[in-house]
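[1] structural data only, the sequence is not supplied:
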């Protein structure tokens, strides 16, 4: 076992029911189990099947099945966010809240030392009843929480958040570079929408942060240290950093069909595109994206869900597209091994939505990074990578908030053309940050310090 802590804890985890949340919780569970701690991980059956191969310590990490109750309006049997369109996540959140009794039964029987959660705003009050310390573990960037979800805005309780509120960073916000544009502010307004029964996303998240014993963040001092200090001051409680928590070794191998296909291209020549497990494009957006890739003239692999109103990606392809890109372009509508694709030597560019997981995977890869953010936190992550760290290029937008095939092609070419000054600049900066993140002891040092912080909190 590794780590400086001598106390061994029983830790429970209950993340939001989306793969982008459940996966990093499990990565953290692996690191804690590696140091001798026991973890009870609450999640539904379907998620267990998807995640069991990532459980590296099944003797210490136990998957505890949570039954997700049916809520009117949700397709029967829904258990995770990837099974439904974004507009139904409000109902899934309501269903998740109805699992409170199941969690209580487990707490009563097992009396864990800590509970880690993010979306379940009711968890701190439940944990207090059993003397359990609650940790709100945020797996999105500190920037995305700090800019909108902080007490610094000092809003009256009876007044909802407005677009004008979000047009400027809150008082004391430590980055002057974040300037949000009109369509970006509008996209951030999702936080004012219902997210569960009689509660908005804004209220749910701020309550989860206000009521816990400590906040934990999947980030590091080097990239977001000032923002984490800002959060600690705003919420008047400790903010523990876990670092990126990415697996150092991947035991899987890339599926043979992708390994063979990618093997037919020169090193660093293929552009890979993926937008996560939840976001679904409109058909016209989907087609414009594909035409942008065609326009680059480069080989590409696109892994996206079928667009709205389509059962398969094939039926949504632009007319004549398949014939025109035959031999150099593939559009795939299923799940794909993103970390392994990014490690393949033929892949030279990663076009992604800049969800926090993809952001870290981008930084840990050797690929050039092109960003197409869709939602609020992704926009703020994009600002960090493109403007603060200067390791990526963001695709230019039209007035309607989407982009043209020409702007997408231009962004990709700007990092893939060998003589491009922009490409050389972001590659140099990216290499510097990758060296920092890969430094021996960097990742493990954060976890060791995190466990020491838990020990202090437990006293």
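    On my side now, so go ahead. Since we're looking at a predicted model, the values are computed, not measured.

[2] please count neighbours and contacts with C-alpha atoms only from this point.
    Noted.

[3] residues near residue 118, how many?
    By other C-alpha atoms under 10 Å, the residues close to residue 118 number 24.

[4] separation between it and residue 189?
    Distance, residue 118 to residue 189, by C-alpha to C-alpha, to the nearest Å: 20 Å.

[5] residue contacts, residue 378?
    353, 354, 355, 356 (C-alpha atoms under 8 Å, 6 or more residues apart in numbering).

[6] so it sits in a strand?
    No: Residue 378: not assigned to a strand; according to DSSP: H, G, I helix; E, B strand; the rest coil it is helix.

[7] tabulate the contacts of residue 378 (TSV), appending neighbour count.
    TSV is the format used below for the contacts of residue 378 (neighbours: other C-alpha atoms under 10 Å):
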residue	neighbour count
353	24
354	30
355	27
356	24
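
[8] closest to residue 239 among these?
    Closest approach between the contacts of residue 378 and residue 239, by C-alpha to C-alpha: residue 356, at 18.0 Å.

[9] I'd guessed that closest one sits against residue 140; true?
    Yes: taking C-alpha atoms under 8 Å as the definition, residue 356 is a contact partner of residue 140 at 5.5 Å.

[10] A further structure is provided below for comparison with the first:
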């Protein structure tokens, strides 16, 4: 493939080539031909904090069973100490550090994901990020200084309003409930929850006593997924709960007036999608940048809640799920929680207005093009 790419670049002579960690060798082919390479990861700027915490030790061969926030990790002065990401190099719980072993383990004799990403960062000409200064200024400054690379900020990619109509069966089901009362839950197409996590998630939603629509995926199909459901649950929640496997019109569901909460895995695009739709956000991150995205949105920006987990194992509990959902949905709110809830609502409103502002989006595009031109002629 390298000769083919080199031949194509020689013939077309572009200013830039955009690549990701799947082909970390792109800079070595492009740069000798005078073509600058732009790394385009799918993550936010804050994800690039990962190499400076437990994951760096893991990738270096540290096999201790627990790498925690008590370990002596670097916390750069450019990262505000009060930020949710400052502690422990980006991952604050032992289970998060242990989860990082997946990306620091070689795969089929090839370099691990961590080494691929760091190679890309080291060799590229610049980094493209789907973010903006308003959201991640301290982290953008840090990444540029740490890696001595300019960042081209594309702004958070806000989805266009969906077209078409919601499938009739789901429209009729949602219509049965009050405005803003339904909890929608999905963890994306690439996340498969364990049987234990499925049980605690669903029982927590049942405890919240709110209507819910849960999309679950199982690599072995719907029948296998159904076998993992808590015994008797479907009968108990038949009038107010949907548990579905497969594709749904997510944007149309999130935008439905009767949907008020989005429980998700903390993917950057998913969080933005839910926020723009006007849903309250509850995050249950599963891996990698999702932990950092959740800390960014729930912690730094204050526009949602991350479900608390068992510190060492990361186990999900029904009580924690119920508590997070009822809190954002204003059910069972305690008097001393009123100020925190009001602040969350204000932050939610402020950031939603920011994301849907077309003028802001146009400004991001203009600044991105200007910086790209500047990079091309330097």
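    Arrived safely, thanks for sending. These numbers were taken from a predicted model, which means no experiment stands behind them.

[11] fetch the TM-score of the aligned pair.
    Here the TM-score for the pair of chains, by TM-score structural alignment, normalised by the length of structure 2, is 0.86; 357 aligned residues with a C-alpha RMSD of 2.6 Å.

[12] what residue of structure 1 matches up with residue 374 of structure 2?
    Applying TM-score structural alignment, one finds that residue 374 of structure 2 aligns to residue 456 in structure 1.

[13] how near is the alignment partner in structure 2 of residue 116 of structure 1 to residue 163 of structure 2?
    Matched by TM-score structural alignment, residue 116 of structure 1 corresponds to residue 18 in structure 2. Using C-alpha to C-alpha, residue 18 of structure 2 is found at 30 Å from residue 163 of structure 2.

[14] between these two, which has more neighbouring residues?
    For residue 18 of structure 2 versus residue 163, the count of surrounding residues by other C-alpha under 10 Å is larger for residue 18: 16 against 8.

[15] how about the more buried one, secondary structure?
    strand.

[16] regarding the nearest residue to it once chain neighbours are set aside, which helix or strand does it belong to?
    Among residues not flanking residue 18 of structure 2 along the chain, residue 38 sits closest, at 4.7 Å (C-alpha to C-alpha, 6 or more residues apart in numbering). Remark: residue 38 of structure 2 resides in strand 36-39, with elements defined by DSSP states H and E.

[17] against structure 1, where does that strand fall?
    Going by TM-score structural alignment: strand 36-39 of structure 2 matches residues 133-136.

[18] roughly how far is the host helix or strand of residue 147 of structure 1 from the heart of the chain?
    If you go by DSSP H and E, residue 147 of structure 1 is part of helix 142-148. Distance of helix 142-148 of structure 1 from the chain centroid (C-alpha atoms, centre = their mean, to the nearest Å) equals 14 Å.

[19] give me the buried positions along that helix.
    For helix 142-148 of structure 1, the neighbour count (16 or more other C-alpha atoms under 10 Å) marks 142, 143, 144, 145, 146, 147, 148 as buried.

[20] again, but for stretch 55-65 of structure 2
    55, 56, 57, 58, 59.

[21] before we move on, what about stretch 29-41 of structure 2?
    The neighbour-count check on stretch 29-41 of structure 2 (16+ other C-alpha under 10 Å) flags 29, 30, 31, 35, 36, 37, 38, 39, 40, 41 as buried.

[22] with distance to residue 143 of structure 2 added, can I get those residues in TSV?
    Shown next, in TSV, are the buried residues of stretch 29-41 of structure 2 (distance: C-alpha to C-alpha, whole Å):
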residue	distance to residue 143 of structure 2
29	24
30	23
31	22
35	23
36	19
37	17
38	15
39	13
40	14
41	13
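
[23] would you map the helices across the stretch 201-350 of structure 1?
    Applying DSSP state H, counting those that start in this stretch to the stretch 201-350 of structure 1 gives helices spanning 201-211, 221-235, 256-262, 283-296, 321-324, 338-343.

[24] now these as JSON lines including mean neighbour count and distance to residue 314 of structure 1?
    Rendered in JSON lines, the data for the helices of the stretch 201-350 of structure 1 read as follows (neighbours: other C-alpha atoms under 10 Å; distance: least, C-alpha to C-alpha, whole Å):
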{"stretch": "helix 201-211", "mean neighbour count": "20", "distance to residue 314 of structure 1": "35"}
{"stretch": "helix 221-235", "mean neighbour count": "18", "distance to residue 314 of structure 1": "40"}
{"stretch": "helix 256-262", "mean neighbour count": "14", "distance to residue 314 of structure 1": "18"}
{"stretch": "helix 283-296", "mean neighbour count": "20", "distance to residue 314 of structure 1": "11"}
{"stretch": "helix 321-324", "mean neighbour count": "12", "distance to residue 314 of structure 1": "9"}
{"stretch": "helix 338-343", "mean neighbour count": "18", "distance to residue 314 of structure 1": "21"}
